[in-house]
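Asker: could you work out the structure for the sequence below:
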Amino acid sequence: MIIVYLGPSLPVEKARQILEADYRPPISREDLKKALKDRAKIIGIIDGVFYNKTAVAHKEIIEVMKKGVIVVGGSSMGALRASELDTFGMIGAGRIYECYKSGRICADDEVAVTFNPVTGEQMSEPLVNIRYQLKAAQDSGIITAEERDSLLKTCTGMFYPDRKYPEILKRATEKGIISTERSDRLGDFIRDNPLNLKAEDAIRTLEKIKEIIERSKK
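Answerer: Prediction:
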């Protein structure tokens, strides 16, 4: 059995088009015990809880791997835990995992978001996506490198549930980081060219699991 813990990073409907699996809500402490009881052979960790419930522990993942279960992580909580546990055998996938592993990013709140517990809809923007989006805006000439750095500094100082583009742009104009005109232009760019690194890495994680399954058949 393949079990994947998935939440706001990618719609389950889209995930099923890539990999057929038992998709479960974002992982929290003790969830892996049930996965073992359900005889999981491969576990994919994409999304997980951070603050409202107790996060999945490193020891839990290590114990599961000791029992012969393959654990693959990427995108969100999975990327964070994979960067910490790949030396123990957890498999990491995607650019966010690589950023954590290299030390380019360190904080848990780089991937933290708020989401609707009923619909799973994402309600705030993760800092990794904001970095990705602002770099694209810089590359397109919408903002300068200095403005990007100042915007990121503002975002880093915000509580993660408040990281929403309208609020970010509002604070940036109030602080004089960018003009109202440039703020409007940046808002239009974000709306017309939405980027989602967590979604891209969630897909990479599912593809990695699929590769593992295909290799095991040979």
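
Asker: can we go C-alpha only for contacts and neighbour counts from here?
Answerer: Noted.

Asker: quick check, central residue of the chain?
Answerer: residue 76 (2.8 Å; C-alpha atoms, centre = their mean).

Asker: let's see this one next, to set against the first:
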Amino acid sequence: MAGGTIGRRALRADRSCSPRCAGAWCFRREAVCAGVDADAIGMSDVIIFCGPTLAGVGLPSAVRRQPPAALGDMLAAAPKVPSTLILIDGLFGRQRSPWHKEILTLLSAGHRVVGAASMGALRACELHQFGMIGVGVVFRAYRRGVLIDDGDVAVAHAPAELGWRQLSVAMVDVLTALGRTRHAGAVDHATACVIYDRARAMSFKDRSWSKMLDGLPISGELVRMLAAAPSTKQADALRAVEFALHDSRWPLPPPAPPSTRWERFLP
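Answerer: Reported below is the predicted structural model:
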């Protein structure tokens, strides 16, 4: 299938770009945005919507933490003055996810909206031409067509009462872990493709390293390397926080106010 072909291509290291590149993951640019000086607008709060991607990770005091966003949450949390909102994690399935119209409404009101890592990367890819800012590896991979499946960033997680702890491995983290171990020469291409195929065949709720590696003739060292590989999603989320706090660029003038008929669907 198309998704499998694209994913396998990402396992081959591209040394023509940078020593830090692995496969289709390019580390040269951390953000895509256009800008005017935020000082002219008066940046206020930084609000981040996150859950499993940053579970257990401390954030600067200047960042106000909100749980994963459902439909209407971003609009409800936005201050009256232009501010920065970072979308990392969003709810889906039983609850409606943040709609594009909601983000367009925020942009039209003068807010800066940054997306990365998970649902935020998806929305930024879809809305970057309207002023939403995308940050990080996952955003760039979706924008370039290296990733095409929304489910590649999905994970199972614990409820809020248990700190949103992540319970499964996102496909994007599988890809980057395999890319890095291939680049280091720790796993051959054929074995990496077997692991990839197993991961792709699993539901996002069931995907774990123990299941992906079960019964394979690989070393304990490789098992440890894969299981301990840094999360690309988490790294992207932290890049987005760093960008929001220290980059003064603001999107180009907001688009014309969108239709508000969608607001009747808000909870």
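
Asker: TM-score of the superposed pair?
Answerer: Once superposed, the chains reach a TM-score of 0.86 (TM-score structural alignment, normalised by the length of structure 1), with 204 aligned residues with a C-alpha RMSD of 1.9 Å.

Asker: circling back: the aligned residue in structure 2 for the residue nearest to the centre of structure 1 and residue 82 of structure 2: what is the separation?
Answerer: Here residue 76 of structure 1 is matched to residue 118 in structure 2, going by TM-score structural alignment. In this view, residue 118 of structure 2 and residue 82 of structure 2 are 24 Å apart by C-alpha to C-alpha, to the nearest Å.

Asker: go on, residue 93 of structure 2?
Answerer: 31 Å.

Asker: list the residues that contact the match of residue 76 of structure 1.
Answerer: Residue 118 of structure 2 sits next to 53, 88, 89, 90, 138, 153, 154, 233 when contact means C-alpha atoms under 8 Å, 6 or more residues apart in numbering.

Asker: next step: those residues restricted to helices.
Answerer: 138, 233 (DSSP state H).

Asker: ok, the contacts of residue 118 of structure 2 vs residue 193 of structure 2, which is closest?
Answerer: Residue 193 of structure 2 lies nearest to residue 153 out of the contacts of residue 118 of structure 2, by C-alpha to C-alpha, at 19.3 Å.

Asker: surely residue 74 of structure 1 meets residue 203?
Answerer: No: with contact defined as C-alpha atoms under 8 Å, residue 74 of structure 1 does not count as touching residue 203 (9.0 Å).

Asker: the two - which one has more neighbours?
Answerer: Between residue 74 of structure 1 and residue 203, residue 74 has the larger neighbour count (other C-alpha atoms under 10 Å), namely 33 against 23.

Asker: tally up the residues packed near the closest residue to that one other than its chain neighbours, please.
Answerer: Once flanking residues are discounted, residue 74 of structure 1 sits nearest to residue 93: 5.0 Å by C-alpha to C-alpha, 6 or more residues apart in numbering. Residue 93 of structure 1 has 25 neighbouring residues, counting by other C-alpha under 10 Å.

Asker: for residue 93 of structure 1, give me its contacts.
Answerer: By C-alpha under 8 Å, 6+ apart, the contact set of residue 93 of structure 1 is 72, 73, 74, 75, 79, 201, 204, 205, 208.

Asker: so it versus residue 137 of structure 1, what's the distance?
Answerer: 26 Å.

Asker: swap in residue 129 of structure 1?
Answerer: Distance of residue 129 of structure 1 to residue 137 of structure 1, computed by C-alpha to C-alpha: 12 Å.

Asker: if I look at the residue nearest to the centre of structure 1, how far off is residue 26 of structure 1?
Answerer: Distance, residue 76 of structure 1 to residue 26 of structure 1, using C-alpha to C-alpha: 10 Å.

Asker: quick check: neighbours shared by those two?
Answerer: Shared contacts of residue 76 of structure 1 and residue 26, counting by C-alpha under 8 Å, 6+ apart, come down to 46, 47, 48.

Asker: which ones among the residues you listed are found in strands?
Answerer: Using DSSP state E, the subset of these located in strands is empty.

Asker: could those go into JSON lines alongside neighbour count and distance to residue 67 of structure 1?
Answerer: JSON lines is the format used below for these (neighbours: other C-alpha atoms under 10 Å; distance: C-alpha to C-alpha, whole Å):
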{"residue": "46", "neighbour count": "33", "distance to residue 67 of structure 1": "21"}
{"residue": "47", "neighbour count": "29", "distance to residue 67 of structure 1": "22"}
{"residue": "48", "neighbour count": "23", "distance to residue 67 of structure 1": "22"}
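
Asker: for the residues you listed, which one is nearest residue 125 of structure 1?
Answerer: Nearest to residue 125 of structure 1 among those: residue 47, at 14.2 Å, using C-alpha to C-alpha.

Asker: now do the strands in the stretch 1-150 of structure 2.
Answerer: 31-32, 36-37, 46-49, 63-66, 84-87, 112-116, 133-135 (DSSP state E, counting those that start in this stretch).

Asker: helices of structure 1, start to end?
Answerer: Using DSSP H, helices in structure 1 cover 12-18, 31-37, 58-66, 77-85, 95-102, 127-139, 145-156, 165-174, 180-192, 197-217.

Asker: deepest of the ones you listed, which one?
Answerer: helix 77-85 (a mean of 25; mean count of other C-alpha atoms under 10 Å).
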